[in-house]
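Q: Just a sequence and a predicted model for now, questions to come.
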Amino acid sequence: MDRPSAVAALRAAVAGFAAECLPGATSWCVALSGGPDSLALTAAAAAALPTTALIVDHGLQAGSDEVAETARRQAHDLGCVDAQVLRVQVGAGGGPEAAARAARYAALDVARSEAPVLLAHTLDDQAETVLLGLGRGSGARSIAGMRVSDPPWYRPLLGVRRRATHEACAELGFVSWDDPHNHDPRFTRVRLRTEVLPLLEDVLGGGVAEALGRTAAALREDTDALDGLATLSLEDVDETVAVTALAELPTAVRRRVIRGWLLRGGAANLTDKQIRAVDALVIAWHGQGGVAVGSDLRQQRLFAARRDGRLVMYTQPV
């Protein structure tokens, strides 16, 4: 039997995803950058359901408005019922990549009008994400990578290799935008893509991206199970937490309860180091003071501390 075309294979993947993850959807949006991944996804999505393309212009590169307009025209050519260019102002918080991501997701969330949004992350993106998490020692949650379904965000191509989207664009006759940032070695992800993953594929004899994808899926199942247990325990937690109750929990569950309690109390951007330091207030108590944790507070710092056998949170001026 002849191998199906790249376009046909992507359409089948998106249709299968829709049946499994969004069975009641009557329309959806696609985040379209103009690159090959999002163009191929837009083509497959528009063949399945009425599709609105949302094109974010970050304004960070010369000619970004022209790139956005080209993507808008291509979206209509691919059969989208609507295509909108969203122009955003990118801040500086957390570095350029994080700031652009925050601005992009905020704009998409407003423009989607309660509809699900399809994102064009591929298996190659997942492999890079797993390696980033592994290299940073961020724990199982990070190594578990991106979720296929994370409402309102959905990733129907997370099991598809990047080369398939390039092949689909070639079949369709579309010239995709080649983002210069995707070749800039100043970005860690670019070096993973162009240096580390090819080397791993060579050394290990291929199949590395697929193996990393399977690893992420297995870790995500374990993480979800542990998160569920932690959520049940967190239901009995007030503004303060009894240390004796926490100490009885298995380590993996206890640290998740601590993380949930911190987030509920106003913490943000928590690191593994901060969670472990708060955990030490429970299991390695020797009179140490409060632990500073991340938050979005201005002019103040958020702390967790142990007082009278309970964990408490408090703030101090910067």
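A: Nice, thanks for sending it over.
Q: make it CA atoms for all contacts and neighbour counts henceforth
A: Noted.
Q: And the strands in the stretch 151-300 of the chain, which stretches?
A: Per DSSP state E, counting those that start in this stretch, the stretch 151-300 of the chain carries strands over the ranges 153-154, 241-242, 291-293, 300-307.
Q: Could I get those strands in TSV, plus columns for distance to residue 124?
A: Below are the strands of the stretch 151-300 of the chain laid out as TSV (distance: least, Cα to Cα, whole Å):
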stretch	distance to residue 124
strand 153-154	16
strand 241-242	42
strand 291-293	33
strand 300-307	38
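Q: let's bring in a second one:
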Amino acid sequence: MARVDPAVAAARTAVRTALAGLGPGDLVLVACSGGADSLALAAAVSFEARRVGKSVRSRGHAVRAGAVVVDHGLQEGSADVAERAAAQCRALGLDPVLVRGPEGPGQPERPERPEQSGRPDGQDGPARPDGAGAGGPEAAARALRYGAIEEAAAETGAARVLLGHTLDDQAEQVLLGLARGAGARSLGGMPRERGILRRPFLGLRRAQTEAVCAASGLDYWTDPTNLLPEAGSAERFTPLRSRVRGRVLPVLEDTLGPGVAEALARTADQLRDDADLLDTLAADLLDRARAAAVPGPDAEIGPDAEPRPDAEPGEDALDVEVLARAHPALRRRALRLAALAAGCRPTDTTTRHVDALDAFVVSWSGQGPAGLPGGARARRACGRLFLRAAPTGNSDGWTGVRPPTTTQE
């Protein structure tokens, strides 16, 4: 029996876990960019899709495996890269293979090219020293990519969509969160599972996915924005994540020794578990604050409570006393969840906004309404905190609320 390459075996094992529980004939899609990570994922899915549930007691069964390739249209030749990725997916036996262009139906507007922006980081408005922010080409491309993936999944009825993020991507995510002074939810990195999305390669290194491609005869594409400019070459836009990858992580490995990326990924796993628990407790606190804001036999209203007029249409009412009695960490987390429920984007809702909401609860001095992202508003009256969404969602079109466990991906 031929020996299987160790990297190929590791990739197949990771995918086997991600496919567990799928029924015969279910469809799984691979989000493929043509890079080493997603092509390695496509190869592993092609193999494992034929033997889901196989064990010493079961022959297993087959599921259908397809792919979705998203062309962001940000670089010359991107359409050729997308078609080459699609062709390799088809050669692996994946079907259907969908290619989504930058201006396909129902997709976000094509992101601006970095070189067209007056900012060195490709964003509009005043530059932030940490390079963070909800805007810019990276965020726009991410929104387009996930929008196209969700659309393809809905169109095909896919039971799961697999993404090729690796342990290296997770480590970079944690470092970026640390640089921004982010909380545990952001430092928890990317989840292994969210809805129908799965990231089976979060335990694999990027070098392993490249080894899978080499062993499988796959010709992967390297995005030039993932590489640092060569010394003496013309200055060009380099995403912050690429600078962390090419400069910061190597310095940490050289200074602290090997294993930094693995340690950062373990930190993400631990903090995500903590954040999941805290979010569950915060959601329960939010429910209790809402219930107490409505007069009734079970409402938690003190003997000196103020009169309680009804909330205006479209307002979310929260009892201030219930919130004030809670631990600050839970209270602030609950207030952020309330802001998300009012239509604020997670990436736009900062510590400053949560501070303003918390001040209504613990340092009330008659202050007027506070503005929240996307045109939402908050005010306090009669012992209650009211949050109102913008009349038409919010200014950037966000009209829903993500689950409490969602972070930026």
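A: Nice, I can see it. Predicted model, so just to flag it, every value in this text is computed and none were measured.
Q: if we can go back for a sec, include mean neighbour count when you put the strands of the stretch 151-300 of structure 1 into CSV, please.
A: Formatted as CSV, the strands of the stretch 151-300 of structure 1 follow (neighbours: other Cα atoms under 10 Å):
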stretch, mean neighbour count
strand 153-154, 22
strand 241-242, 18
strand 291-293, 21
strand 300-307, 19
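Q: Can you report how many residues lie near residue 242 of structure 2?
A: Neighbourhood size, residue 242 of structure 2 [other Cα atoms under 10 Å]: 16.
Q: hang on, it packs against residue 225?
A: Yes. With contact defined as Cα atoms under 8 Å, residue 242 of structure 2 reaches residue 225; the gap is 7.1 Å.
Q: Which positions in the biggest helix by length in structure 1 come out as buried?
A: The helix spanning the most residues in structure 1, taking DSSP state H as the definition, is helix 208-234. Within helix 208-234 of structure 1, the residues that count as buried by 16 or more other Cα atoms under 10 Å are 208-210, 212-213, 215-217, 219-220, 223, 226-227, 229-231, 233-234.
Q: got it, and stretch 87-105 of structure 1?
A: Buried residues in stretch 87-105 of structure 1 (16+ other Cα under 10 Å): 87-88, 90, 100, 103-104.
Q: what's the farthest-apart pair in those?
A: Farthest-apart pair in these is 87 and 100; separation 11.6 Å (Cα to Cα).
Q: what residues are shared contacts of these two?
A: Contact criterion Cα atoms under 8 Å, 6 or more residues apart in numbering; residues shared by residue 87 of structure 1 and residue 100: residue 58.
Q: dump the residue contacts of whatever residue of structure 1 lines up with residue 364 of structure 2.
A: Using TM-score structural alignment, the equivalent of residue 364 of structure 2 in structure 1 is residue 285. Listed by Cα under 8 Å, 6+ apart, residue 285 of structure 1 has no contact partners.
Q: quick one: which helix or strand includes residue 14 of structure 2?
A: Assignment of secondary structure by DSSP states H and E places residue 14 of structure 2 within helix 6-19.
Q: quick one: that helix to structure 1 mean distance?
A: Following the fit onto structure 1, the mean deviation recorded for helix 6-19 of structure 2 is 1.7 Å by mean Cα distance after the TM-score superposition for structure 1.
Q: Check what contacts that helix and list those residues.
A: Helix 6-19 of structure 2 has contacts (Cα under 8 Å, 6+ apart) with 40-41, 44-45, 47-49, 52, 198-201, 204, 208-209, 211-212, 215.
Q: And the buried ones among these, selectable in PyMOL?
A: Restricted to buried positions by 16+ other Cα under 10 Å, the PyMOL selection for the contacts of helix 6-19 of structure 2 reads:
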select buried, resi 40+41+44+45+47+48+49+52+198+199+200+201+204+208+209+211+212
